[in-house]
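Participant: no FASTA, just this:
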């Protein structure tokens, strides 16, 4: 009982701290944890699929379609979900000014695992270890970011991943760099993909020939080359590799 009381005090302290320090922050619940609790009463693969369909829906139209479909299967399950607060974990209800569609607590759990060893220490030592780890992490991520900016050469239209070089279409690294410089993405697509290049490909033509009835007639016999017919029925399909998909 004493441990539960301490946990309750800790949770209340965290909620109050967030309210004071981040008054305008949007609070969301983890859809995976809500599903775990909801699934105890409403099981089945069909309900699971419908749950994640409307939880991940970006607009109300798709959301309503999935909700209607679930109501046909189990209306009680829908009522139970509505009581959880759709605005807290449904993508179609979250605020648009956050530039974030995350409805899972994966990032928090990743960070929790990141500080797992530090959590076993004394409070002061734990905070010091976390502070030191974050200092190193920020420095390392900044250094990695600076290195990644150098992998793209916009002027020469090349990238170390080689996708841009091979395809002539900007890779994800090049796209990030082009947008960062506020330039037009279409300007960095190879000329072979332009309308003009497409038309040049088909600008040639094959002139028609006169019909067979107008060909000149000759007296000589023109026999076809000799054909050697092998035994058995003629093969129509090519011989496939042993490792090739038979279909």
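Facilitator: Yep, that arrived. If you're wondering where the values come from, they're calculated on a predicted model, not measured in any experiment. Numbering: from 1, shown residues only.
Participant: For the rest of this, base every contact and every neighbour count on C-alpha atoms.
Facilitator: Noted.
Participant: counting contacts, what elements does the host helix or strand of residue 135 pack onto?
Facilitator: Residue 135 is part of helix 123-149, with elements assigned from DSSP states H and E. Contact partners of helix 123-149 among helices and strands, from 3 or more CA pairs under 8 Å, 6 or more residues apart in numbering; DSSP states H and E: helix 116-119.
Participant: Of all the residues in the helix it packs on, which ones are buried?
Facilitator: 118-119 (16 or more other CA atoms under 10 Å).
Participant: contacting residues for residue 38?
Facilitator: 80-81 (CA atoms under 8 Å, 6 or more residues apart in numbering).
Participant: how far away is it from residue 71?
Facilitator: 15 Å (CA to CA, to the nearest Å).
Participant: do residue 99 as well
Facilitator: Counting by CA to CA, the gap from residue 99 to residue 71 is 31 Å.
Participant: between these two, which one's more packed in?
Facilitator: residue 71 (14 against 7; other CA atoms under 10 Å).
Participant: circling back to that earlier point, tell me which residues in the helix holding residue 135 are buried?
Facilitator: 126, 129-130.
Participant: of those residues, closest to residue 18?
Facilitator: Checking the buried residues of helix 123-149 against residue 18 by CA to CA gives residue 130 as the nearest, at 19.1 Å.
Participant: Please enumerate the helices of the protein.
Facilitator: 2-21, 31-38, 45-55, 60-73, 75-82, 106-114, 116-119, 123-149, 163-167, 172-180, 195-201 (DSSP state H).
Participant: Residue 90: which of these is closest?
Facilitator: That would be helix 45-55 among the helices of the chain, by CA to CA, at 4.7 Å.
Participant: can you list the residues that contact the closest one?
Facilitator: 31, 35, 39, 62-64, 66-67, 69-70, 73, 89-92.
Participant: Show the buried residues in the residues you listed.
Facilitator: Applying 16+ other CA under 10 Å to the contacts of helix 45-55 flags 31, 62-63, 66-67, 69-70, 89-92 as buried.
Participant: Tabulate the residues you listed (CSV), appending distance to residue 49.
Facilitator: As requested, the buried ones among the contacts of helix 45-55 are exported to CSV (distance: CA to CA, whole Å):
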residue, distance to residue 49
31, 13
62, 14
63, 13
66, 10
67, 12
69, 11
70, 10
89, 16
90, 15
91, 16
92, 17
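Participant: Below is structure B, check it against A:
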């Protein structure tokens, strides 16, 4: 908000006029009154906007909620959007992994925007649904998650699904009530940010991320023990949050997602930061157009891709391939191999190419061959592409767009 002193200084500099404080306050009041009038007008048209979205986007879910304690006054409470095209795209080309997050409005009107963001075959953000609410509470998250469950056909209380979020208490409670069987990961970046307030050493930062990204319990315990040698209190503070929520070693296998953060939601919130300055209908229109443009751009990019695997995934594979120079491979029966690191502490893992498994855990968790599996694949003269889950293919990417 423009402060009076700053306003006076700007007028003096740009218009060479020395105006009084009272005139600045009066001018500011006129502007704010007009602005608020425009904002109020948009809220009176929210039901018309809902009907127009439903008319132009058949099959979409557009929900408007009024304050149940003041139904006679028609006081706005929340607005939910999930376009049918985004629903169908999610079901056709995205994994059962959803990031949930909330962000504040930036303008004069107070409120928050909740979002549900999936990840496409190229591991980039895919907005599924979003909602305007008064604030993040258990009730607002339950309302949002309840609608999302119906739109995405989530059954069995979320069994087989992964939800990534921060540590917002209202969301945690909503998850326990509506999706108790889903794997609930909590963003390691937020956990680290809280942990770092007390444990500031740069070296300890490296230990934290090594612990979070260890893909099996043996490596997790080893790295945790190394941190304990430096700061026993630091380890105690880390473990205050159950590692099943933030440490890769404890994630359920088969999700084809090894992520320990909620960066895609952060990316979405940042991409719509300009829209968050506007009143509700103008905000929704800017978000809608932003997503339309993004889908079109992703479609155009995918048409130019060569090969069968999406480029972001290929980049990750190249990093794993680079690490194969530090391992040696021994045959261990049909489809089986022993892979040993020749550097560091000489870790040894068992790979079974017939079952697509490695005892390091990464192969089963990510759906991508780790450096140990890639070494075994090279050893028997096979193609790495044949051991990548189809969810990462260019063909799947083109299905959702």
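Facilitator: Good, I have the coordinates. What you are looking at is a predicted structure, and each value in this text was computed from that prediction instead of being measured.
Participant: just to revisit the earlier point, could you export the helices of structure 1 as TSV, including distance to residue 187 of structure 1?
Facilitator: Shown next, in TSV, are the helices of structure 1 (distance: least, CA to CA, whole Å):
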stretch	distance to residue 187 of structure 1
helix 2-21	45
helix 31-38	41
helix 45-55	38
helix 60-73	35
helix 75-82	48
helix 106-114	36
helix 116-119	48
helix 123-149	20
helix 163-167	13
helix 172-180	10
helix 195-201	13
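Participant: Out of the ones you listed, the one nearest residue 186 of structure 1 is which?
Facilitator: Across the helices of structure 1, closest to residue 186 of structure 1 is helix 172-180 (CA to CA), at 10.0 Å.
Participant: residue range for that closest one in structure 2?
Facilitator: With TM-score structural alignment applied, helix 172-180 of structure 1 matches no range in structure 2.
Participant: what's the angle between that helix and helix 123-149?
Facilitator: Angle, helix 172-180 of structure 1 to helix 123-149, by axes from the mean of the first three to the mean of the last three CA atoms, to 10 degrees: 90 degrees.
Participant: Please spell out which residues along helix 172-180 of structure 1 are buried.
Facilitator: Buried-residue list, helix 172-180 of structure 1, by 16+ other CA under 10 Å: 173-175, 177-178.
Participant: again with stretch 230-250 of structure 2
Facilitator: For stretch 230-250 of structure 2, by 16+ other CA under 10 Å, it's 234-235, 238, 243, 245-250.
Participant: now those residues in a markdown table, with distance to residue 276 of structure 2?
Facilitator: Shown next, in a markdown table, are the buried residues of stretch 230-250 of structure 2 (distance: CA to CA, whole Å):
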| residue | distance to residue 276 of structure 2 |
| --- | --- |
| 234 | 38 |
| 235 | 39 |
| 238 | 34 |
| 243 | 34 |
| 245 | 30 |
| 246 | 30 |
| 247 | 33 |
| 248 | 34 |
| 249 | 37 |
| 250 | 37 |
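Participant: Between the residues you listed, which sits nearest residue 48 of structure 2?
Facilitator: residue 245 (41.9 Å).
Participant: and the closest one, how far is that from residue 22 of structure 2?
Facilitator: Taking CA to CA, one finds residue 245 of structure 2 at 55 Å from residue 22 of structure 2.
Participant: what's the host helix or strand of residue 30 of structure 2 aligned against in structure 1?
Facilitator: Using DSSP H and E, residue 30 of structure 2 sits within helix 21-44. Aligned using TM-score structural alignment, helix 21-44 of structure 2 spans no residues in structure 1.
Participant: Then stretch 337-350 of structure 2?
Facilitator: Taking TM-score structural alignment, stretch 337-350 of structure 2 hits no residues over in structure 1.
Participant: Also stretch 242-249 of structure 2?
Facilitator: The aligned range for stretch 242-249 of structure 2 is 85-92, by TM-score structural alignment.
Participant: Tell me the gap between that stretch and the middle of its chain.
Facilitator: Offset of stretch 85-92 of structure 1 from its chain centre (CA atoms, centre = their mean, to the nearest Å): 21 Å.
Participant: Touching it from outside, list them.
Facilitator: 27-31, 54-60, 63, 93-94, 101, 103.
Participant: again, 10 Å this time
Facilitator: 26-32, 34, 52, 54-64, 93-95, 100-104 (CA atoms under 10 Å, 6 or more residues apart in numbering).
Participant: Could you give me the PyMOL syntax to select whichever of those are buried?
Facilitator: Buried subset of the contacts of stretch 85-92 of structure 1, written as a PyMOL selection, criterion 16+ other CA under 10 Å:
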select buried, resi 28+29+31+54+55+56+57+58+62+63+93+94+102+103+104
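Participant: Which parts of the stretch 301-401 of structure 2 are strands?
Facilitator: Under the criterion DSSP state E, counting those that start in this stretch, strands of the stretch 301-401 of structure 2 are mapped to 327-331, 336-341, 348-352, 357-358.
Participant: between those strands, which gets nearest to residue 126 of structure 2?
Facilitator: Across those, closest to residue 126 of structure 2 is strand 357-358 (CA to CA), at 28.7 Å.
Participant: packing partners for that closest one?
Facilitator: With contacts taken as 3 or more CA pairs under 10 Å, 6 or more residues apart in numbering; DSSP states H and E, strand 357-358 of structure 2 sits against strand 336-341, strand 348-352, helix 362-366, helix 371-379.
Participant: If we use 8 Å, what do you get?
Facilitator: Applying 3+ CA pairs under 8 Å, 6+ apart, we find strand 357-358 of structure 2 packed against strand 348-352, helix 362-366, helix 371-379.
Participant: Output those as CSV; include the columns mean neighbour count.
Facilitator: Compiled in CSV, those are given as follows (neighbours: other CA atoms under 10 Å):
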stretch, mean neighbour count
strand 348-352, 20
helix 362-366, 24
helix 371-379, 24
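Participant: what's the closest of those to residue 293 of structure 2?
Facilitator: helix 362-366 (29.5 Å).
Participant: Could you give the residue range in structure 1 aligned to the closest one?
Facilitator: Alignment note (TM-score structural alignment): helix 362-366 of structure 2 is unmatched in structure 1.
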